[in-house]
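Asker: got a sequence here, can you build the structure:
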Amino acid sequence: MNEYQDIVVEPAASGVQVIRLNRPQSKNALRNATLREVVAALAAATDDASVRAVVITGGDEIFAAGADLHEMAALDAIAAARDVRPQYWRAIAGFSKPLIAAVNGFALGAGCEMLMHADIVVAGESARIGQPEINLGIIPGAGGTQRLVRTVGKPLAMKMVLGGEMISAERALAAGLVSDVVPDGEVMATAMAQAQRIAQKSPLAVALAKEAVLRSFEMHLEAGLQFERKSFSLLAASEDRKEGIAAFMEKRQANFTGK
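Answerer: Below you'll find the model as predicted:
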């Protein structure tokens, strides 16, 4: 039985947990309760050793159409400054296991910011992605101005943020905002296949690899290289490294245990 109201968490299979945004009546608008439940589900996945990757998705026509405007409209400047949403976004950004977004339809505003918190993004051909907050007299508030420019560059980020323009899945692919564009009916299967492929790898190596890549956005090159080298050296003490090398030499599938 699903213990959540705004999301559906499907039983893990082949090392992959699926989190499905489930507010169709509100176009999967990300209200505080939705983010709180996503954070709780990710925390449970962190503690579950059988879960090695998570896929987050929405509906067939809408991934997430933005934040909940009814909730936002009730906030004055003081309430907005004290809002708990930044805590939820930081928790999502800090999730240590691979997070794959499977995106069909619209990913707008907070929906776009959610996919930018993912490590890999699979989009359907008809997906449309954007930061249209400017049309409401506001700006992105969950990293849209910062993560977007680091991903797609200043000219396109300015076009999306200042003009409120949506871009196609193909344009998002060319700009590096998504990793794959597939037919709409194949989005979930493709995301699951990628997640299951990652789930077969060493959990220790995957976690350190993810952290190293994310740190490249925050560190200068030399510090990033030092972190990479320390992580590489640390893995030399793991059973998974021994198993991986042995499996390669013996021409068999490795059985990684996370030790």
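Asker: please count neighbours and contacts with C-alpha atoms only from this point.
Answerer: OK.
Asker: can you show me the helices along the protein?
Answerer: 32-47, 69-73, 77-81, 85-93, 110-117, 144-152, 154-163, 169-175, 187-199, 203-215, 221-234, 239-249 (DSSP state H).
Asker: any idea which of those helices is most buried?
Answerer: Of these, the one with the most neighbours on average (mean count of other Cα atoms under 10 Å) is helix 110-117, at a mean of 25.
Asker: so that one versus helix 144-152, what angle?
Answerer: Angle of helix 110-117 versus helix 144-152, following axes from the mean of the first three to the mean of the last three Cα atoms, to 10 degrees, is 50 degrees.
Asker: which helices and strands sit right next to helix 110-117?
Answerer: Contacts defined by 3 or more Cα pairs under 8 Å, 6 or more residues apart in numbering; DSSP states H and E place helix 110-117 against strand 62-64, helix 144-152.
Asker: ok, back up a step: any idea which of the helices of the chain gets closest to Val181?
Answerer: helix 169-175 (6.5 Å; Cα to Cα).
Asker: mind listing residues that contact the closest one?
Answerer: When contacts are defined by Cα atoms under 8 Å, 6 or more residues apart in numbering, helix 169-175 is touched by residues 123-129, 151-152, 178-181.
Asker: before we go on, could you also do this sequence so I can check it against the first one:
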Amino acid sequence: MPDNKGDTVAAEGLPGPVAAWADSAPAAGADFDADAEAFAGFWRQGEALLERLPGKARRGEEEQETARRILDLGREARGRFLEKHAGEVYARLTGGRSKFVRVEPLAYAAAELVPGLTPTRAQVARDSDLLQKDKEGFEIDQGIFLNRVLADPEAGLHLCHAMLLPREESLERLQHFVDHGRIDLGTAAAVRRGGVSIAEMRNPRYLNAEDETTSDSLEIALDLCLLDPESAICVLRGGTVDHPKYAGRRIFGSGINLTHLYQGKISFLWYLTRDLGAVNKIFRGLAKPETTPEEVLGETIEKPWVAAVDGFAIGGGCQLLLASDYVLGAKGAYMTLPARKEGIIPGAANLRLWRFVGDRIARQAIQYERRIDCDSEAGRLICDEIVEPEGMDEAVEGVVARFLQSGLVSAAANRRAFRIGQEPLDLFRRYMAFYAKAQATCHFSPQLIENLERFWQAASRRP
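Answerer: Now for the predicted structure:
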């Protein structure tokens, strides 16, 4: 292979084969099996052409343009295939929607059913050790796939149902939690005090940021709090942190771990797993296998959630508040959604924030980095009470006591009634269909890297 950047395209004789390959792109018809075979062959040829180029970090401009064309043509073909067959793909992966499959195994099972439709685990693993800017971006194809699945009403609602079920790991730990009233999950914990279950986020080195090390443990903690038969209400808090500036203090959360994001340690599926799983479970409760979680006809396991904001709730931390039923904010604490500076979409905040603060302030927060102090006019539209920092523990106990005194028999019904008017499950499904494709593009965009280097000095931060 030539050493000089940009020589490979000509030296490998790629212009002709790429053009011929483009001309051979199949059209989608009514026969799933025939189309699956034809499109898989087309994608296999595209992968072979891409492998003749250097890795992304070593490409010259012409090489990068050739790679982009190969990837784009493959994605256009995925769009055509899925437009015809997304429902059938989902049906085959779930036994005709007779079994529930979570997002991650679903995306990888699609690669086995129709090779090339989504990346294999091996392809993603090869990229996993690279910096984000050096990745090929194969996971964008997972976003294209999940966009089409979620856009299909029957498949999309079934996938939302799957993601609202308690995790197997949670069910395995439930009896321990019931018996002992506490469990340490590493980067999260759950504890019962009286009639309240408390989920605590614990990532002290990174100011309780969210990343691949926290997502599973937080969702399990939430499941246990909701499943606990001895509690009627839940509390969400951030644990104490190690950072010298805040050492020994509670911090609610600093959002996505930008250091890990820059270093390529956060997968695309992390976003979908988080927002269809943990965050949506706070907002909607847990689903039951035998009953739809849809608000009008279905049933869920729900408890009110009280969130206590110590320090700050940045990005994903703020998103959690928008899914909660009651929010306590410490004086001096603040909320931000710096999505534009990060180069990503802030979860479901675009769907939810405007309901609290109005359209203008929501746009200012998401698109123009407006900081919202808890103890401000806008902040009080999100926070139900403002308390002194040293009085937060007592304030949480007071709120819980008031909830319990008045009884919670109607709590689940009232939560569902609000959702029918504000955000029924089908609206959320449609939003997540858009989010799957758009976030995949953002996650691998050059702008994300530029923003992280410009605004967060990400290149100089140690792992």
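Asker: before we move on, back to that, is it possible to get CSV of the helices and strands packed on helix 110-117 of the first structure that adds distance to Gly224 of the first structure?
Answerer: Converted to CSV, those look like this (distance: least, Cα to Cα, whole Å):
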stretch, distance to Gly224 of the first structure
strand 62-64, 33
helix 144-152, 17
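Asker: just to revisit the earlier point, just so I know, which of the helices of the first structure lies nearest Ala101 of the first structure?
Answerer: Once those are compared by Cα to Cα, helix 110-117 is nearest, at 5.9 Å.
Asker: in the second structure, which residue range corresponds to that closest one?
Answerer: The aligned range for helix 110-117 of the first structure in the second structure is 316-323, by TM-score structural alignment.
Asker: just give me how far the matching stretch sits from the chain centre.
Answerer: When distances are taken as Cα atoms, centre = their mean, to the nearest Å, stretch 316-323 of the second structure is centred 12 Å away from the chain's centroid.
Asker: could you do stretch 363-376 of the second structure as well?
Answerer: Distance, centroid of stretch 363-376 of the second structure to centroid of chain: 22 Å (Cα atoms, centre = their mean).
Asker: now stretch 150-170 of the first structure
Answerer: 18 Å.
Asker: now swap in stretch 62-72 of the first structure and tell me
Answerer: Computed by Cα atoms, centre = their mean, the chain-centroid distance of stretch 62-72 of the first structure equals 17 Å.
Asker: now a ChimeraX select for only the buried ones of the contacts of helix 169-175 of the first structure.
Answerer: Applying 16 or more other Cα atoms under 10 Å to the contacts of helix 169-175 of the first structure, the buried members can be selected in ChimeraX as follows:
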select :123,124,125,126,127,128,129,151,152,178,179,180,181
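Asker: what's the closest of the contacts of helix 169-175 of the first structure to Leu108 of the first structure?
Answerer: Taking those together and measuring to Leu108 of the first structure by Cα to Cα, the closest member is Ile129, at 5.6 Å.
Asker: and the corresponding residue of the second structure for the closest one, what does it touch?
Answerer: Under the alignment (TM-score structural alignment), Ile129 of the first structure maps onto Met335 of the second structure. For Met335 of the second structure, the contacting residues are 312-315, 318, 371-374, 379, by Cα under 8 Å, 6+ apart.
Asker: how near is Met335 of the second structure to Cys383 of the second structure?
Answerer: Using Cα to Cα, to the nearest Å, Met335 of the second structure is found at 10 Å from Cys383 of the second structure.
Asker: mapping onto the first structure, list which of the contacts of Met335 of the second structure remain contacts.
Answerer: Here is what carries over to the first structure from these, by both residues aligned by TM-score structural alignment, their matches' Cα atoms under 8 Å: 312-314, 318, 371-374.
Asker: cross the residues you listed against strands and list the overlap.
Answerer: 312-314, 372-373 (DSSP state E).
Asker: which of the kept ones among the contacts of Met335 of the second structure lies closest to Tyr90 of the second structure?
Answerer: Looking across those and measuring by Cα to Cα, the closest to Tyr90 of the second structure is Cys318, at 32.9 Å.
Asker: now do the contacts for that closest one.
Answerer: 255, 335-337.
Asker: distance check, it against Thr336 of the second structure.
Answerer: 7 Å.
Asker: again with Asn257 of the second structure
Answerer: Distance of Asn257 of the second structure to Thr336 of the second structure, given as Cα to Cα: 15 Å.
Asker: quick one, which of the two is more surrounded?
Answerer: More crowded of Asn257 of the second structure and Thr336, by other Cα atoms under 10 Å: Thr336, with 22 against 19.
Asker: and the more buried one, how far from Phe455 of the second structure?
Answerer: Thr336 of the second structure is 15 Å from Phe455 of the second structure, by Cα to Cα.
Asker: now do His180 of the second structure
Answerer: Distance from His180 of the second structure to Phe455 of the second structure, by Cα to Cα: 45 Å.
Asker: do Ile140 of the second structure as well
Answerer: For Ile140 of the second structure, the distance to Phe455 of the second structure - Cα to Cα - is 25 Å.
Asker: which of these two has more residues huddled nearby?
Answerer: Each of Ile140 of the second structure and Phe455 has its neighbours counted (other Cα under 10 Å); Ile140 has more, 25 against 10.
Asker: map Pro155 of the first structure onto the second structure.
Answerer: Per TM-score structural alignment, Pro155 of the first structure is aligned with Arg360.
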